[in-house]
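Student: this one's sequence-less:
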């Protein structure tokens, strides 16, 4: 090999790249999902390299099982042990890669076929009380351009239950206002001031209602703030813009939420998913049908949505214990 020439990839690294290309091109997985697979399989390749294994054809069932054990014993980047959920995700990715390699004749056996990931413990979603959500939504200073934008983002997150990736990808034309409903005042309960088109996992499209508070916040932002922000950029159809006039990023949206959660003095860690969890929990506590909440969240299966019923069941037990004359 000539001096300075890059080293040729090992057979295992090349096989992993082929699998990742398959996930992106043939299965069309989202970029964030592909990135997660890459991190997990890089961890797998690094572990195998430490064992002297650089070819997928020489991987045995023992290698895969020992790797699963090592995941449980090795701390994550934060220094904390990996959760069972994270280990399960990693092993699922490893099994998918081996299945692909067998199908593509890269290997002649599938050593991961009999290796089962650990069963993750039930994890209840985090939700915050309505009064805390209200404090958060009222935290931005709406006398400023970015304050108007921030209020619109927070209201939109809580009103729609959207994932943060869905929110930052919303374009101007994706939010449609019902002018007729607005002119009708507050008497109509059959319609909402606006609807939004969201693109979820697998680019699956859904249309969700936008409540009056969020609709007003978005309209104020579009009229009073967005034109000035847009003038600083090169022109983008994005609804939510950063200070340079470009499309807001996931990190930017997260920092906005973190700033206002601190300003509102909310306890604990508040993330964009916290508002999504709160959206679902508050709907169910208010009597919404779980199938409707499933559609609003964009869940493919109602089983995913059912985890929120455990939260509301806890609330019901607390109310019962506090108010029923013969509960205790």
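Tutor: Received it, and whenever you're ready, just let me know what you need. Keep in mind the model is a prediction, meaning the values are calculated, not measured.
Student: hey, let's count contacts and neighbours off CA atoms from now on
Tutor: Fine.
Student: who touches stretch 216-224?
Tutor: 145, 148-149, 151-153, 155-156, 239 (C-alpha atoms under 8 Å, 6 or more residues apart in numbering).
Student: ok, so of these, who is nearest residue 227?
Tutor: Nearest to residue 227 among the contacts of stretch 216-224 is residue 145, at 9.8 Å by C-alpha to C-alpha.
Student: That closest one and residue 274: what is the separation?
Tutor: Between residue 145 and residue 274 the distance, using C-alpha to C-alpha, to the nearest Å, works out to 25 Å.
Student: Against residue 251, how distant is residue 145?
Tutor: According to C-alpha to C-alpha, residue 145 stands 19 Å off from residue 251.
Student: And the two? Which one has more around it.
Tutor: A count of neighbours by other C-alpha atoms under 10 Å puts residue 145 above the other of residue 145 and residue 251, at 17 against 10.
Student: Okay, and residue 65 sits in which element?
Tutor: Following DSSP states H and E, one finds residue 65 within helix 61-73.
Student: Buried residues, that helix. List them.
Tutor: Buried residues in helix 61-73, counted by 16 or more other C-alpha atoms under 10 Å: 63-65, 67-68, 71-72.
Student: Next up, a structure to set beside the first:
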């Protein structure tokens, strides 16, 4: 069987048997495509010819290209999973990546914007035109509801139950949850749905249930949201602002405002409370940072 066919079989296995979401399978596919390109450069056509040294060389290649340890680890995990599947199916004899162990990446706290930065980002005047109204609504929803990008772009008009103050959100693994809507997010959504979205709908096109539309009347892509968030960040002097930073900021500001960790977990759609607990570390770090700024003797403190 050709290498491409083996990878395709594995991705089908992830979707059908493992129940991975399309986005997760797409990410695995992208990682394995990069590995496949590396094998081409090495002149290795058959996955059965891949040795442990090949995977080690690929790790070194990734690090040389500037990938973080966590990214290298993720790609090697994808390779391990692929070969585990191929061994089980009898398509190769061994898993060359099975014994590889990468050093654990140092824990990195999520980036967050301060409350004043968020206020500056969201308080700029908005032109009463479809795209600016849409973009403001997206920024408000990402921060006001703590959504992931895919959850935001996946919203349908019927998911916005604004008179009751919530959104129906489909998260990872197709799990549905209810996300409360801030007053500012609800207002921005109402204005966009009333004044902006109708002008983006194409009269003779097939109707779409999507909340956020592109200029051609189709569902807005995740890449477009990444671009508009980055553009918005530049207006307040924040380079490379990422949509997930708004989600991190939402969780951190909720915690600093006294919200229960379990409530934040529920709103974010985290399956495990340990995922949410990272924000307690962010808040402690922020608390110490503010103390160091304000207290005259704080500079004598040992580094955290």
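Tutor: Perfect, I can see it now. Predicted, not measured: the structure shown is a model, and the values here were computed from it.
Student: if we can go back for a sec, export the buried residues of helix 61-73 of the first structure to TSV and tack on distance to residue 313 of the first structure?
Tutor: Shown next, in TSV, are the buried residues of helix 61-73 of the first structure (distance: C-alpha to C-alpha, whole Å):
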residue	distance to residue 313 of the first structure
63	43
64	40
65	38
67	38
68	35
71	34
72	32
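Student: Work out for me the element the equivalent of residue 18 of the first structure over in the second structure sits within.
Tutor: By TM-score structural alignment, residue 18 of the first structure lines up with residue 9 in the second structure. Using DSSP H and E, residue 9 of the second structure falls within helix 3-16.
Student: quick check, distance from that helix to the centre of its chain.
Tutor: Averaging C-alpha positions (C-alpha atoms, centre = their mean, to the nearest Å) puts helix 3-16 of the second structure 23 Å from its chain's average.
Student: Go ahead and name everything in contact with the helix or strand just after it.
Tutor: As assigned by DSSP H and E, the chain's next helix or strand after helix 3-16 of the second structure is helix 22-42. Identification of contacts with helix 22-42 of the second structure by C-alpha under 8 Å, 6+ apart yields 7, 11, 14-15, 45, 58, 75, 78-79.
Student: ditto for stretch 95-108 of the first structure
Tutor: 15-16, 19, 56-57, 109-113.
Student: Those residues, buried ones only, as a PyMOL selection?
Tutor: The following PyMOL line selects those of the contacts of stretch 95-108 of the first structure that are buried, judged by 16+ other C-alpha under 10 Å:
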select buried, resi 15+16+19+56+57+109+110+111+112
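Student: nearest to residue 174 of the first structure, of the contacts of stretch 95-108 of the first structure?
Tutor: Minimum separation from residue 174 of the first structure among these (C-alpha to C-alpha) is found for residue 19, which lies at 34.2 Å.
Student: That closest one: what's it in contact with?
Tutor: With contact taken as C-alpha under 8 Å, 6+ apart, residue 19 of the first structure is in contact with 97, 100-101.
Student: go on, residue 28 of the first structure?
Tutor: So residue 28 of the first structure contacts residue 202 (C-alpha under 8 Å, 6+ apart).
Student: hmm, back to that, now the helix holding residue 65 of the first structure: how far from the chain's centre is it?
Tutor: Worked out by C-alpha atoms, centre = their mean, helix 61-73 of the first structure lies 28 Å from the chain centre.
Student: elements contacting that helix?
Tutor: Packed against helix 61-73 of the first structure by the contact rule (3 or more C-alpha pairs under 8 Å, 6 or more residues apart in numbering; DSSP states H and E) you find helix 31-50, helix 84-103.
Student: rewinding a little: looking at the contacts of stretch 216-224 of the first structure, which two lie furthest apart in space?
Tutor: 145 and 156 (16.8 Å).
Student: And the helices in the stretch 51-200 of the second structure?
Tutor: 52-64, 69-88, 115-122, 130-145, 149-153, 183-191, 197-200 (DSSP state H, counting those that start in this stretch).
Student: mind checking which of the ones you listed is nearest residue 282 of the second structure?
Tutor: Taking C-alpha to C-alpha, helix 115-122 is the member of the helices of the stretch 51-200 of the second structure nearest to residue 282 of the second structure, at 13.8 Å.
Student: name the helices or strands packed onto that closest one?
Tutor: Judged by 3+ C-alpha pairs under 8 Å, 6+ apart, the packing partners of helix 115-122 of the second structure are helix 130-145, helix 222-235.
Student: what's around the counterpart of residue 259 of the first structure in the second structure, how many residues?
Tutor: Alignment note (TM-score structural alignment): residue 259 of the first structure maps to residue 231 of the second structure. Other residues within reach of residue 231 of the second structure, judged by other C-alpha under 10 Å, total 16.
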